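Enquirer: Below is the sequence, then the predicted model.
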Amino acid sequence: MTRRKRRKSGGAKWLRRVVAACVAVALLPLALSVFYVWPAVHPVSTLMVRDLVTGTPYQRRWVPIGEMAPVLVHSVMMSEDGQFCSHRGIDWGELNVVIDDALSGEPTRGASTIPMQTVKNLFLWHGRSLLRKAIEAPLALVFDAIVPKKRIMEIYLNIVEWGPGIYGVEAAAQHHFNRSAATLTRRQSALLAVTLPNPAKRNPAKPGKGLNRLAGIIEKRAAGAGDYVGCVR
């Protein structure tokens, strides 16, 4: 075999390995999504993995959704993703509004659904990135198709960050209110829900006027949620 042929053969092998590695990385979230359907599995987020690797202490104790105050579940849904039970991973109506605002030069708001936020926490990196958003959307569709809604909500509420090193609703309830997630009041649940968009700067235990106002709105929405929350009962 000539040197040129050997070079071509080596290049082809390298390319095949790269393609195989990319396929494996792409299929990993799919395999994990199937694995995460099982209630006995307690997933961790990429932020928790980062803390483990860097030796940063964090708090998290997994609790089943049945051991969370229902009003907490309803409050988070009404605050973060009111159409959670009816969409299939992406709220296309909300997304179209965001796109229209962007095209018209208006300030845009987030359109991330709970499945989108869940796959971001489970599989992707944080921070603003168009690439991450482009990956996040199809992952949310797949995740929502595989994992039941109630289980998605359970996973989300156990991995979402409620402050530096505070992961999941049980750790948040204990840290901010010195009580379990099962005994949260309506106002405490609403305060935790409206903290989620910016947990680094919002403190549900010491809310200002703005946070209290938002909590009041979510408290009313959760009380009248009705069929909107049927998929998590």
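Expert: Received it, and whenever you're ready, just let me know what you need.
Enquirer: CA only for contacts and neighbour counts going forward, please
Expert: Noted.
Enquirer: which helix is the longest one in this structure?
Expert: helix 3-36 (DSSP state H).
Enquirer: W125 and T46, how far apart?
Expert: W125 is 7 Å from T46, where distance means Cα to Cα, to the nearest Å.
Enquirer: So the two - more neighbours on which side?
Expert: Between W125 and T46, T46 has the larger neighbour count (other Cα atoms under 10 Å), namely 18 against 13.
Enquirer: That one is in contact with V119, isn't it?
Expert: No: using Cα atoms under 8 Å, T46 makes no contact with V119, being 10.0 Å away.
Enquirer: What is the neighbour count of the residue nearest to A193 when sequence neighbours are not counted?
Expert: Excluding the flanking residues, the one nearest A193 by Cα to Cα, 6 or more residues apart in numbering is V76, at 4.7 Å. V76 is flanked by 24 other residues according to other Cα under 10 Å.
Enquirer: And for A69?
Expert: 17.
Enquirer: For the residue nearest to A193, what is the enclosing helix or strand?
Expert: Assigned by DSSP states H and E, V76 belongs to helix 70-80.
Enquirer: what's that helix in contact with?
Expert: Around helix 70-80, the neighbours that count as contacts under Cα atoms under 8 Å, 6 or more residues apart in numbering are 84, 113-114, 153, 184-186, 189-190, 192-194, 218-219, 221-223, 225, 229.
Enquirer: next up, a second structure to put side by side with the first:
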Amino acid sequence: MKFIKRFFKFIFKTIFWLFVLSIVVVVIFKWVPVPMTSLMVIRSIEQTDDNIKGWKHDWVPIEEISTNLQLAVICSEDQNFLKHHGFDIKAIEKAYENNKNGKKIKGASSISQQTAKNVFLWPNRSWLRKGLETYFTFIIELIWSKERIIEVYLNSIEMGPGIYGAEAASQYWFKKSVSKLTKYEAAAIASILPNPLRYKANPATPYIEGRKAWIVRQMGYFGPLNYPNRYDKE
């Protein structure tokens, strides 16, 4: 009986301290740049091409990331990003219906969910990871501003072979700073995000050219990019 009590006490303490640690880490990353992600490490270990061993990752503040790229990625990945609280319910319902009807499986992960996964978790799919992704999504939406979420997202995601973050991607694909990207260059980078190891932003294939044109049209429909007041969560 004592063993069982001790066991459950140990489990409870472990869960409690993991919860506290998770909150502390999220609070720290509200201001501190994310140095690396699990995907960077995993890809580096898996990489067999000696020319792209390791990774390129140059953190830049949101003020130095072209608004064109911010808008292109939002229009490409999550057009309701500024409206929802981490989960795009309509997109989730649509994806569920598509999958249930036997159509091509479509994801419905918001930018917030992708950020939670990229920064705090691992890439492999499982119910455990999905549950933790939901938890971290809720926490970052509660503690971070929308502007901080997109800043971390654009500085952390994979954008090419061994290329992570907007600045490294801009230098790799267009040989210029991310602050100087044009609409079409930004759309080119956004267009490869579904599979940055398969697609190339430059030179673009006909498929990517089509994606670029669609994203630029969506950027026009979206209008000016206005984040909620960042100081609401300071």
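Expert: Yep, it's here. Values in this document were obtained by computation on a predicted structure and should not be read as measured data.
Enquirer: returning to that earlier point: after the helix holding V76 of structure 1 comes which helix or strand?
Expert: helix 92-103.
Enquirer: post-alignment, the helix or strand just after that following helix versus structure 2, mean distance?
Expert: Tracing the chain C-terminally past helix 92-103 of structure 1 and defining elements by DSSP H and E, one meets helix 114-123 next. Relative to the matching residues in structure 2, helix 114-123 of structure 1 has an average distance of 0.4 Å after the fit, by mean Cα distance after the TM-score superposition for structure 1.
Enquirer: follow-up on the earlier one: relative to helix 114-123, how tilted is the following helix or strand past the longest helix of structure 1?
Expert: Toward the C-terminus, helix 3-36 of structure 1 is succeeded by helix 46-54 as the next helix or strand (DSSP H and E). For helix 46-54 of structure 1 against helix 114-123, the angle between stretch directions is 20 degrees (axes from the mean of the first three to the mean of the last three Cα atoms, to 10 degrees).
Enquirer: Which neighbouring elements make contact with helix 46-54 of structure 1?
Expert: Packing partners of helix 46-54 of structure 1 (3 or more Cα pairs under 8 Å, 6 or more residues apart in numbering; DSSP states H and E): helix 114-123.
Enquirer: Can you state the residues of structure 2 onto which the helix it packs on aligns?
Expert: Counting by TM-score structural alignment, helix 114-123 of structure 1 falls onto residues 111-120 of structure 2.
Enquirer: Show me the contact partners of that stretch.
Expert: With contacts defined as Cα under 8 Å, 6+ apart, stretch 111-120 of structure 2 is touched by 34, 36-39, 74, 77-78, 81, 86-87, 123, 133-134, 136-137, 140-141, 149-150, 152-153, 156-157.
Enquirer: redo that, cut-off 7 Å
Expert: Under the criterion Cα atoms under 7 Å, 6 or more residues apart in numbering, residues 37, 77-78, 81, 86, 133, 136-137, 149, 153, 157 lie in contact with stretch 111-120 of structure 2.
Enquirer: V41 of structure 2: neighbouring residues, count only.
Expert: 13.
Enquirer: I'd assumed S110 was in contact with D88 of structure 2.
Expert: Yes: judged on Cα atoms under 7 Å, D88 of structure 2 makes contact with S110 at a distance of 6.4 Å.
Enquirer: Okay, the corresponding residue of structure 1 for E63 of structure 2 and R50 of structure 1: tell me how far apart.
Expert: Following TM-score structural alignment, the counterpart assigned to E63 of structure 2 within structure 1 is G66. As judged by Cα to Cα, G66 of structure 1 and R50 of structure 1 stand 29 Å apart.
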